[in-house]
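Student: Structure for the following, please:
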Amino acid sequence: MLRARRMADNVVVEAVVGQIVERVFSLAVDELVLVIGVKGELKKLKAVLTHIHAVLQDAEVKQVKENQVKAWLQELKQVSYDAEDVLDEIAYNELKYTTERLNKEKKLPGWLNNLSRLVARFKMAHRIQAINLELHDIDKRKSAFQLKANDQAGASSSLSVQMIDRETTSRLKDNVIGRESDKEDIIKMLINHHHGNNIFLPVIAIVGLGGLGKTTLAQLVYNDDAVKKHFELKVWICVSTNFRTTNLFFQILQQINPNNVVPESSSKQVLLQGLESQLVRQETKKKFLLVLDDDWNENQEMWEDFVFSLRDIVGTGSRIIVTSRDSNVASIRGDQTVHVHQLQGLSEYSCWDIIKSRAFKNGEPVKPSLLEIGKQISDKCKGVPLAAKILGGMLQSKREDHEWEAVRDADFWKVPSDGTKQIMEVLKFSYYNLPSALKSCFSYCAIFPKDYFISRESLIQLWMAQGLLGPSNNSQEEIMEDKGNTYFNTLYSKSFFQEAEMNEYGEVIECKMHDLVHDLAQSICKFECQNFRESNNTIDFSKCRHASFISPKTLKVLTKAKKVRTIFGSGSTSIKFDDGGMVGAIKISSFFKFKLLRVLDLSGFRGSDFSSSLGELKHLRYLDLSDTSIKSLPKWVTQLYHLQTLKLIYCHELVELPEDLMNLKKLRHLFIDDGWKWKKMPQAMGKLNELQTLPVFGACQKNGISVLENLNNLRGALEIRCLDLVREAILVKRANVLSKKSKLRKLKLHWDILSSIGDEGGDFRVLEELQPHPNLHELLIEGFRGVEFPRWMSNGSLLPNLKCMMISNCSNFEHIPSFGELPCLERLEIMNMSDVKSIGGSKDDRMNTTTTPQSSSYSCLEVLHLMSMPNLEEWSKGNEVITFPRLQKLSIANVGGTGVVSITSSLTSLTSLSITLCEDLQFLPEGLLTNNDQLIFLSIYRCPKFQAFKEEGLMVSNSSSLRELQIEMCYALKSIPDVRGLTSLQKLEIRWCQELEMIPKGFWSSLVALESLDIIDCERLKGTIELSPSSKHLREVRIHSCPNLEGFDICSNSSNQQQLVLFSCCRTLKIYDCNAILSIDVRSFASLRELKITGCSGLHALQGLPFLTALEKLSIGSFSPALHYFPPLISEDEGDDAVEFNNLLPSLRKLEIMGWPALQFLPHHLQYLTTLKSLIIEDFTNLTELPEWIGNLASLEKLKIKGCANLTHLPSKKQMQRLTFLMQLRIQGCPLLKDRCRRDGPEWPKISHIPDLRIY
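Tutor: Predicted structure coming up:
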């Protein structure tokens, strides 16, 4: 089956020509006044481009059907690129001349320098003259195509991009429509242990046409809560055409452990060993879900190699989901494929719902007449959601009937109904309807591989480096980054981008492209963009402009492409560089050959040879030196006069930036992080007036922070460090450092708390003059040594947009003012303020003795976090009354007990409450639980004096919302109230409460939603845990180190047969070190996967093991000395003859038995556990030999024998050799057997064939 990219080879030729010509036209106008020496040729260039530009819109339409027009446009595009490069070089030369003149660095006498400049202009004129000749020839040939002129040619109207009719595209989230039943069907197959029970690693294949939503459906399943709980590990891999077992194993390992040190080039065996170390913990294999998205592998041998290798290291119940367009891919899975889920198209109603959600702001047509037309369009989508999304996005800006009718009646619907072809036609149609500027921006994304998360910020900077974000013709004040955001939002709203990751403010920070959309982008730029990770195309080096994922081999080939503009490692360190000439390494000097580079990613370089020759890259605008070993910025970097973006992230050896950095007048984004080692910034940096990104700035003693004075275009986040070195507040005031920076959204001000310089008064005066612009959203203050904050920090009129404030390590405070006047404050964090006694009220309020109360309402506050404030007494001072009408999350750690009461007494809307390390807290404040009827999470941790819930409020219905309750290390807690209303509680944890004596029976009866129960290390806990049969959702029970707990039972009067299904969802039951428990009946836990009952020295009865048919792991032993037999594996009222021994615990994979001193022989029933893969025998001190029937355990892979002091004999050599899968044997603490297992001992021949053998 042909890939969609092959089908799309003739989709789009070079429709971006119009936008490139406009950009060259704009450059020509800009440079005309600067470079008088080439004025005449530039006029000619302007004239011919204007003439050609007039017919480009018609040419872009005709080139789809007329190959001669296509070839004409291709030739025009290449010449346009050449013209742009020449004009760019002219601009560079002028920037260089101006910079050297200002720096007085003329290397030649004045008259000779001017002569040199004239010679350079003369050369440029000749180059433009040659380009003009080519353009005149192209212009003459256009008449043969009978192209129609556009009346608005030269107006550059096509560059404008209308904002969509939405509040903001960045907040648009996809709601999946019409796939609920498909999702439910697949989830049932995943979590039903009977499904595929005879297959160790079943596969579910989701098969369907491209654009039907296979990936979306797999994501719905993958992120479902039930699936998350069912599988211990989940991994998602986009396979595409790159199905190599070693690559897949490496990707799985990377996702499970991001700190993995096993290199990608390792052998399959090494990678599998690394995987096994992650998937097997304490000899238990984890249940694992693997999704292989967009799988095109048709090699059955390769598939079997992958599955057979993987299934040996994953736990029972593991599953694989495969998505593919090719039904052959599913069929080669052979017996492993349990189910092929053939995905069908959506209904026309669902397609119409998708179109409406994207085309209209409120999801409904603004005109009734559009309703019928829209339904006709949705019918033509043939149930393909991608087509509906794309068309809905395209229709956003169309409101007239004739515009919708044009889409309904378009020619692309006439394509024969081959599903993928028709979808590609829809994509083409939507692409053709984009403005020329957006076409260029979209097609550039072909440089990224499939399933790659594209950073919004980086993408805009890359567009800018390629000249795709030229100045707006409508508003000279619209900067390139704002235009880039508009372009990104528009492409996202039109579904060219999807799967967006959002930040905390709901803004898109990264996204992906659907694989068919990616195919479209690659078909457009199949010659220009070469992605060496995926591309199999024959490279036309004359057209190659952009390359990504290079290697030493591909870089050598790439040197043939003389016009490359991008060498990009996609933000990874996968490119290995070296300066020592080693095989498989790249020398940085190799990049000198690419004279036209605009983007160069050298991240990950480990050598020290930063050749000065790279300073000749005159066009370079984007340079990434992140994660390199540089100690100082090379001189040649300061000669890159066009540079816009410089990335120096994770450059931990970098100690300084040069003063010559001021040469980079065009620099807009300088990325450094807080891993820096230098203590100051160059003074000349203040001349970089276009700088917008500067994450970290270091103040110095000499100039303070006056360097920032003129950097008023800074946006995003700024951290100012070492403010303790700034002593002259008057310099800060004079510089007016922050008040004019209207685009800053996040500001962190940092003083070194260990510094001995300065005093608290100096710190206050400096902070007072650092008042930010009112547009600020986040403010962080750390290490400030004043005794009070300046008034602007709590003034709502000065910080009207502030959403988040964080204050930490301000050691001299006793009182913190109220921030209740900040109208938009949503999050407040105050940490490590050990001397603070009160929060709230102004200084005047604290001095006021009147009785008139002053109200302070934190009207928007949703999150409050207080930590390490042990002396806090109250949240108000004087006459202030505090309210928190919207507070949802409250976290209190190491706060004085009276402070806790003061803070929590008036809360009414909490959903989450966490109290930690509050040593004086004895009771929860009265009314806290009853007043907060939406409380979902409650945690009380390490509060040693906490005695009880002061009120019986938990008994009322208000507590019915609580889903998770954690009580840990509350050493004074003696009882839990008789709760009746926790009907929504899903998770209960009681740990290390050593004085807890009683949990009343009534507590358990209302826990109908309980899923997880942990009671651990409660030494004095007595009575019986009686789980309610209503707790049907129970999944995990762990009870250990409760030596006085007397029983574990079910509150039920049901018959035995009814009890079998009481806890059908429960997968794990662990009870150990509970010495007072006499008997346990597990019949009610028929769906258990893991059972552990150990160290219960009083236990003399364990019933119900035969009913655990889904059990995979069993650990039992070390019970009462009175128990002289192994717990029965068959029903006690049946004899051996009545039992199907082949079905004895049919799912059991691991058995650990321990601590039966009285037993001299292993129970004979164990020989029928034929599915067993791991067997551990421990502390059988009277056992003298292992039985011959051990050879019946045909699946056994691991055997461990420990602490069997009298054991002398293993089974016979014949029986040991029957264990053909046995790979590992451990013998520990068995002195008699150890002696006989020496190489010259009588037991050695029985075990010498085992690969992994240890005796100690």
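
Student: going forward, measure contacts between C-alpha atoms and count neighbours the same way
Tutor: OK.

Student: next structured bit after the top helix by length along the chain?
Tutor: Counting residues, the longest helix found in the chain (DSSP state H) is helix 67-103. The helix or strand immediately downstream of helix 67-103 is helix 110-141, counting by DSSP states H and E.

Student: all strands for the stretch 401-550 of the chain, in order.
Tutor: Ranges of strands in the stretch 401-550 of the chain, per DSSP state E, counting those that start in this stretch, are 454-455, 498-502, 508-512, 529-531, 546-548.

Student: Now show me the structure for the sequence below, then we'll compare the two:
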Amino acid sequence: MADLVGGGATGVAFDLLMQAVLDVTIKIAGFNSELDHLKSTLISIKPFIDDIEKLNRVLNWRQQGAEALANLFREGEKLIRKCMEIRWWNAIKKYSHAKKLEKYEASLLWFFQINVQVELSRDGKTVAVGVKVLEEKMDKIISTQDNGRSVNSNGFSGWCGVPGVPDFVVGLDAQLQELKGMLLKDGVPIVVLSAPGGCGKTTMAKLLCNDDEIKGIYGNNIFFQTVSRAPNLQLMVQKVFQSIKNQQVPIFQSDEDAIYQLEQLFLQQVGQAPILLVLDDMWSGSESLIDQFLLPIHGYKILVTSRFVFPQFEWTYKLNMLNHQDAMTLFHHHAFKDGICTVQKHLVEEVVRGCSGSPLALTVVGRSLYRQPQVNWISTVQNWSQGQSIYDTNMVLLSRLKTSLDALDGMEVLKNCFLDLGLFPEDQRIPVAALKDMWVELYNLDEGGMYTLIYLHELSNRNLVNLTLVRKDDQDANDYCKEHFVMQHDLLRELAVHQSSQGSIEGRERLIVEINGNAFPEWLTDRNHQPINVRILSITTG
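Tutor: From the prediction side, this is the model:
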């Protein structure tokens, strides 16, 4: 793998290719379908490119062959830029070039599916040897410790050690105290820290584990595990064994055996001391894992972080977005050297408002504007005010937040219900009754509104909407729909709008028209435009 992706040249070539796609998509409408499809492919590749480049820098693996992939990206950039040279009336040339774009995307996919798989197979053996050596070295380091746990100055502790906190954190002090109070309350075995993606859940968990009071209570008995999308319980238990001195990892016969062995380990090695297990980034569908890890040991507690809400667990702390003052502070840290503003303040205000209090968005957008001239700031503000999405130029932000939407794959009606919410104006309460009327017609839901409520509750449990839950016990579903409302965070609404706007206008299911003054979209007044067969039309007039 390292042969194919090495050094910064590949990353630069990839970024130039992505920028070409974005530039041409904005300026030329004739190839939107092909470019949108290619953009989706590039977004899926981007995290892979970033991770491999990081590994290359750390491991200093061989670099030959990296130029092959960089050249493929450069070839794509040139091909895409040529779209701008083709006149709109030249249908034959447009058709021919569209086929070239499709062929290029196919070659890109082929490269990753064939060439990369070969490299993975070859380099896998090298990685396996390296991991074996690393494990042996770690075993020696752990075995030399006198305190039973291998802890360094950065807070690393064995295989389940507590990670260090980020170098700059703002706006979480009050919420940290509230979360800590909930966790330390008697009779609370499990606390779920829940919020949409990018709100700082993992950062909050790290702050909690590094808090002096928490460390004073739990000492070295804090086990921090990041949970994968497809968690392996036995592997997670193995990591706990590896974190405790002189513990040989047993071979587990089953998940039940692994949990039994973990309980015995805690009773024998930790005794009566309190224990805190952190399960970071738990996904929907893995809730049973939490129950399995809940052991009948006095003083044992579990903290779960998740972008989902798990109603079966009583104690849930919902993390809030940053207020405007804290958002400004965080943004200044990432956007300016030493946090000192070097552009007009009103531009900073506009950009920060566009990030809607999301720590992830403030960080990503701030870094993208770092050391940029003021004209770039002006362009960003103007583009956003004219309807361009924050996701169009921030692929990292899109890839991180889109995972919540990707989790709805296979649940098409639920996914469509989320996308439909983008049809309504931002910062407005959406009547549940209006959604019920729409979804009865679109998805053949029951007229009584029961399934509308079921879908809205599911979206709420996934932190994709805020659903008003104030209702009387004697209200039926129909009364409930008439009296209650839904609201959606700005970044999630913009994600719904962005996803609904992919592909050619003629092929969309939803069409969102935003009219500011007399500024009508060009396609709306183009008499030569092809017929549009959308199912839902949303018109906003300022």
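
Student: Got a TM-score for the pair?
Tutor: Overlay of the two chains. TM-score (TM-score structural alignment, normalised by the length of structure 2): 0.45; 296 aligned residues with a CA RMSD of 4.8 Å.

Student: quick revisit: flag every buried residue along the longest helix of structure 1.
Tutor: Buried residues in helix 67-103 of structure 1, defined by neighbour count with 16 or more other CA atoms under 10 Å: 69-70, 72-77, 79-97, 99.

Student: same check, this time on stretch 508-523 of structure 1
Tutor: 508-523.

Student: Neighbours of A106 of structure 2, how many?
Tutor: Neighbour count for A106 of structure 2, taken as other CA atoms under 10 Å: 12.

Student: and it, what is it in contact with?
Tutor: Counting by CA atoms under 8 Å, 6 or more residues apart in numbering, A106 of structure 2 touches no other residue.

Student: if we go to 10 Å?
Tutor: Going by CA atoms under 10 Å, 6 or more residues apart in numbering, A106 of structure 2 touches 38, 100.

Student: List the buried residues in whichever strand or helix holds it.
Tutor: Using DSSP H and E, A106 of structure 2 falls within helix 91-110. Within helix 91-110 of structure 2, the residues scored as buried using 16+ other CA under 10 Å are 94, 97-98, 100-101, 104-105, 108.

Student: right, and out of those residues, which lies closest to I290 of structure 2?
Tutor: Distance ranking of those against I290 of structure 2, using CA to CA, places L108 first at 40.6 Å.

Student: quick revisit: what's the first helix or strand after the helix holding A106 of structure 2?
Tutor: helix 116-143.

Student: between that following helix and helix 91-110, how big is the angle?
Tutor: Taking axes from the mean of the first three to the mean of the last three CA atoms, to 10 degrees, one finds helix 116-143 of structure 2 and helix 91-110 inclined to each other by 40 degrees.

Student: other SSEs contacting helix 116-143 of structure 2?
Tutor: Applying 3 or more CA pairs under 10 Å, 6 or more residues apart in numbering; DSSP states H and E, one finds that helix 116-143 of structure 2 contacts helix 233-243.

Student: List the buried residues of the helix it packs on.
Tutor: Across helix 233-243 of structure 2, burial judged by 16+ other CA under 10 Å covers 233-234, 236-243.

Student: and the two most separated of those residues?
Tutor: Farthest pair in these, by CA to CA: L233 and S243, 15.8 Å.

Student: show me where structure 2 has strands.
Tutor: Ranges of strands in structure 2, per DSSP state E, are 190-194, 222-226, 275-280, 300-306, 316-318, 430-431, 466-467, 485-487, 510-514, 536-540.

Student: Which one, of the ones you listed, ends up nearest to V351 of structure 2?
Tutor: Of all these, strand 510-514 comes closest under CA to CA, at 20.1 Å.

Student: gap between the residue nearest to Y487 of structure 1 when sequence neighbours are not counted and S430 of structure 1?
Tutor: Leaving aside its sequence neighbours, Y487 of structure 1 sits nearest to L438 (CA to CA, 6 or more residues apart in numbering; 6.5 Å). The gap separating L438 of structure 1 from S430 of structure 1 is 11 Å, by CA to CA, to the nearest Å.

Student: before we move on, back to that, between the strands of structure 2, which one is closest to D212 of structure 2.
Tutor: With CA to CA, the closest approach to D212 of structure 2 among the strands of structure 2 belongs to strand 222-226: 12.9 Å.

Student: Which elements pack onto the closest one?
Tutor: Right, strand 222-226 of structure 2 is packed against helix 201-209, helix 233-243, strand 275-280, strand 300-306 by 3+ CA pairs under 10 Å, 6+ apart.

Student: on that earlier part again, next, format the buried residues of helix 233-243 of structure 2 as CSV and append distance to F331 of structure 2.
Tutor: Output for the buried residues of helix 233-243 of structure 2, formatted as CSV (distance: CA to CA, whole Å):
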residue, distance to F331 of structure 2
L233, 39
Q234, 41
M236, 36
V237, 39
Q238, 40
K239, 37
V240, 37
F241, 41
Q242, 39
S243, 37
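
Student: sorry, back to before: look at L438 and S430 of structure 1 and report which has more neighbours.
Tutor: L438 (26 against 20).

Student: quick one: the more buried one and N485 touch, right?
Tutor: No. At 11.6 Å, L438 of structure 1 does not count as touching N485 under the criterion of CA atoms under 10 Å.

Student: Spit out the residues that contact the two alike.
Tutor: L491.

Student: I'd assumed T540 was in contact with I512 of structure 2.
Tutor: Yes. Contact criterion CA under 10 Å: I512 of structure 2 and T540 qualify, at 7.9 Å.

Student: So between those two, which is more surrounded?
Tutor: Just comparing I512 of structure 2 and T540: by other CA under 10 Å the higher neighbour count belongs to I512, 16 against 12.

Student: how about the nearest residue to that one, chain neighbours excluded?
Tutor: Leaving aside its sequence neighbours, I512 of structure 2 sits nearest to S538 (CA to CA, 6+ apart; 4.8 Å).

Student: correct me, but that neighbour touches S500?
Tutor: No. Assessed by CA under 10 Å, S538 of structure 2 is found out of contact with S500, at 11.6 Å.

Student: More neighbours: these two, which one.
Tutor: It is S500, of S538 of structure 2 and S500, that has more neighbours when counted by other CA under 10 Å, with 19 against 14.

Student: Dump the buried residues of helix 91-110 of structure 2 into JSON lines; add distance to S143 of structure 2 as well.
Tutor: Output for the buried residues of helix 91-110 of structure 2, formatted as JSON lines (distance: CA to CA, whole Å):
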{"residue": "K94", "distance to S143 of structure 2": "67"}
{"residue": "H97", "distance to S143 of structure 2": "63"}
{"residue": "A98", "distance to S143 of structure 2": "62"}
{"residue": "K100", "distance to S143 of structure 2": "60"}
{"residue": "L101", "distance to S143 of structure 2": "57"}
{"residue": "Y104", "distance to S143 of structure 2": "54"}
{"residue": "E105", "distance to S143 of structure 2": "51"}
{"residue": "L108", "distance to S143 of structure 2": "48"}
